Structure formats: C-alpha cells, structure tokens
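Asker: got a sequence here, can you build the structure:
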Amino acid sequence: MAKHLLFIQGGGDEGYQADTTLVASLQELLGNEYDVNYPELTSNESASDFGWIEQIGRKISEAPGDVILAGHSLGASMLLKYLSENPVSKTIKGVFLIATPFWEGHEDWKAGLKLQENVADRLPKGIPFFFYHCQDDDEVPFSHLALYQQNLPQATFRELNRGGHQLDNALNAVAADMKSL
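Answerer: From the prediction side, this is the model:
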C-alpha cells in the first residue's frame, strides 16, 4: 500500500507550474511506494490568507489514510499556519517545509499570513517537522530559517549551501528524510 503525500505549491502567478518540477523530483526519488498528490490551489485576492487555509484543510481531510505533508515557499508557510490554528483528524506522519517565509511586520496584507505567537505550543504534538533552506535563496532570505529555529526548536533544520529558492529542483535531502520516517 502506497504512502500518501500531499504537496502544497508555492505562491505567485506561476507558483503551481514552477513547483511541478519539484514534485516530479520528489516522486522520482520516492518511487512507487509513495502516492504524491499535488493539487493546484487558487488564490482569492480578497481573503487575507488568499483562501489557502480552507483549501489546505479540505485537501488534508480528503487524503486517504495517514498522510505526509510538504510545502514550498508560501505553501509551506500556509501549511504551518493551518496546522497551528486548526484541529486535524488525520494521522500526519511528518511535515516537510521548503524555503519557508517567516511573515512579520505590520502591513495589512501580511495579517492573514503571520503565525500566532507561541506557534510551537499550537502545533500538533508527536509529528516530526523538517525545514529546508538554501543559503543562496534569492526569494526568501536565508535568515528566515533562523527565525523558525528560534520559534520551533523541536523541528529538524537542514541548511543547504546552494540550490536557490527551488533547491535546484532536486529534493534529495527531503526524500531521504521522508523515507526515514
């Protein structure tokens, strides 16, 4: 029986298309033992969270059986926000977050993206969380990884020397950690 993986795309006009290569890399590295679900999320510009929180919740609840969660960039931050603010009835085997922005500041447009204080206390217990970030990421500053390290000390952090925002479209480190579960 295949292990189920839900991958949440990054943001932007071409976010879904840009991440198809990431997802293909992951599926190839994981092999047939894993069923990778990669739904396209739509953005509602009038919603403070772009309507992603509701869509993520629906996709998690639709997953058959236990699920592994992964996200890239905006998708990773929204996945983390969802898990810290909503009860989940599924068994989550692990959460893998790639090039995750840490939203801070007082701009109105960030209000629906920011995590609540004490986020570590709000996340489901007993689930391994993994973060991956390249030092040469030119979209999400590498310093955001340190902010997550301060706020989620229970997580595992993988600092990658190079690969940019898309990790050179090769998710070897992510796949290795997923297989270790």
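
Asker: alpha carbons only for contacts and neighbour counts from here, please
Answerer: Will do.

Asker: other residues contacting the longest helix seen in the chain?
Answerer: If you go by DSSP state H, the chain has its longest helix at helix 15-30. Identification of contacts with helix 15-30 by C-alpha atoms under 8 Å, 6 or more residues apart in numbering yields 7, 9-10, 34-36, 38, 40-41, 72, 166, 169-172, 174-175, 179.

Asker: what do you get if the cut-off is 10 Å, keeping everything else the same?
Answerer: Helix 15-30 is contacted from outside by 3, 5, 7-12, 31, 33-42, 70-75, 166-176, 178-179, using C-alpha atoms under 10 Å, 6 or more residues apart in numbering.

Asker: please generate a structure for the following sequence too, so the two can be compared:
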Amino acid sequence: MKYKIVFIHSAGPQGRYEGSTGLIHYMKEQLGSTHEIFTPDMPLPNNPKYAEWKEVLDLHLDSMDEVILVGHSMGGSTLLKYLSEEEVETDIKALFIVAAPIWGLEEDWQKADFHLEQGFEENLGHIRHIALFHSEKDGIVPKKHFDCYHKLIKPDEQRIIESDSHLFEEGLPELVESIKNI
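Answerer: So this is what the prediction gives:
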C-alpha cells in the first residue's frame, strides 16, 4: 500500500516549469514508488480565493482516511488556515509547509480571506508531525515569515535551506528525506 500525499501548489501560473511544478515533479520522481501524490488543480491560481481553495480541500480530504499534506507557498498558507478552522476527519500523519507567507504580516502580504485567526496554532494539535521549510534568502517570501510561523507553531521539525530559491524548481531533497522518515 502506498502512502497518500496531497500537495497544494503555490499561487500564480502552474504550467510546465512554472510555480510548484518543478518541486512536484521532483517529489513524484523521488517518492513515486512508495507514495501516491495527489496534486489538485486549485481554482484561479493567479487570483486565489480561500473559499474556492477550501472546496477543493474538502473534496480531497473527505475521501481519505490518512494523508500526508504538503503546502508550497500559498498552498502552505491555505492548509494552515483550513486545518486550524475546519473539523477534519482525515488522520493527518504530517503537515509540511514550504516557503509559506503569513498573510497580514507585512504591508505587501495582504490577502484578507487568507488571514489566520489569532490563536490558530492552538487548533493544530490533531496533526502528528508539523515541519517548516524555507530558503535562507527566499526572494519572494522573506524568511521573517518562517521565523513568525516557527514561534507560533513550534513545529516538530524546521529547516532553513541554504539557498535563495522560492520555487525549488530542482527539488527539495530535505523535504523528500523528511517525508520518507514519517
């Protein structure tokens, strides 16, 4: 039996060699023999709306008994909001957040429907393992977002990648290694 992973991609274009596609391809290449990776198309990635992304999560998670979740950038923000506000029946083995912004943290990061409720982190206790990954010199989402999540969530695992990548087009071996260890 293969482990199930649901990967929620970043905002913006998701065509070949765009957005999260390089990271997804790498993960499928590295984990495909042991894991089944679901990568749902999220509605309007160039102008995401939380209510529409929530519907896709409802659909996918309602059909699974146990899952590993990976959220990249906007996908990570979306998963944190969803998991902290919704009653999820699915057993979440692990949650991996990669290069995710905290909406509302800074003037440039204002997307009100993705803002997290104060105290959101208190509603994540049902998740067995939470891990944060971020590039040290991410040119899209500054490292201060990682630092803030780290203080609030107190993850089981956190990794700063010595890189300036946000998209991880060539993959993220540290993430794959961590998933294999779950």
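
Asker: drop the TM-score for these two in here.
Answerer: The TM-score (TM-score structural alignment, normalised by the length of structure 1) is 0.89; 179 aligned residues with a C-alpha RMSD of 2.4 Å.

Asker: check which element follows the longest helix of structure 1 along the chain.
Answerer: Going down the chain from helix 15-30 of structure 1, the next helix or strand is strand 34-37, by DSSP states H and E.

Asker: superposed on structure 2, where does the helix or strand just after that following strand end up, distance-wise?
Answerer: Going down the chain from strand 34-37 of structure 1, the next helix or strand is helix 52-62, by DSSP H and E. Superposed on structure 2, helix 52-62 of structure 1 shows a mean distance to its aligned partners of 1.6 Å (mean C-alpha distance after the TM-score superposition for structure 1).

Asker: packing partners for helix 52-62 of structure 1?
Answerer: Packing partners of helix 52-62 of structure 1 (3 or more C-alpha pairs under 10 Å, 6 or more residues apart in numbering; DSSP states H and E): strand 3-8, strand 67-72, helix 74-85.

Asker: go again using 7 Å as the cut-off
Answerer: On a contact count with 3 or more C-alpha pairs under 7 Å, 6 or more residues apart in numbering; DSSP states H and E, helix 52-62 of structure 1 meets helix 74-85.

Asker: for the helix it packs on, buried residues please.
Answerer: For helix 74-85 of structure 1, a neighbour-count test (16 or more other C-alpha atoms under 10 Å) marks 74, 75, 76, 77, 78, 79, 80, 81, 82, 83, 84 as buried.

Asker: what's the answer for stretch 161-176 of structure 1, then?
Answerer: Going by 16+ other C-alpha under 10 Å, stretch 161-176 of structure 1 has these buried residues: 163, 164, 165, 166, 167, 169, 170, 171, 174, 175.

Asker: now do the contacts for the spatially most central residue of structure 2.
Answerer: By C-alpha atoms, centre = their mean, structure 2 has its centre lying nearest to residue 71, at 1.3 Å. Neighbour list for residue 71 of structure 2: 7, 8, 9, 79, 96, 97, 98 [criterion: C-alpha atoms under 7 Å, 6 or more residues apart in numbering].

Asker: what is the most widely separated pair among those residues?
Answerer: The largest separation in these, counting by C-alpha to C-alpha, is between 9 and 96 at 12.1 Å.

Asker: could you single out the nearest of the buried residues of stretch 161-176 of structure 1 to residue 121 of structure 1?
Answerer: residue 174 (24.6 Å).

Asker: sec struct for the closest one, please.
Answerer: Secondary structure, DSSP: H, G, I helix; E, B strand; the rest coil: residue 174 of structure 1 is helix.
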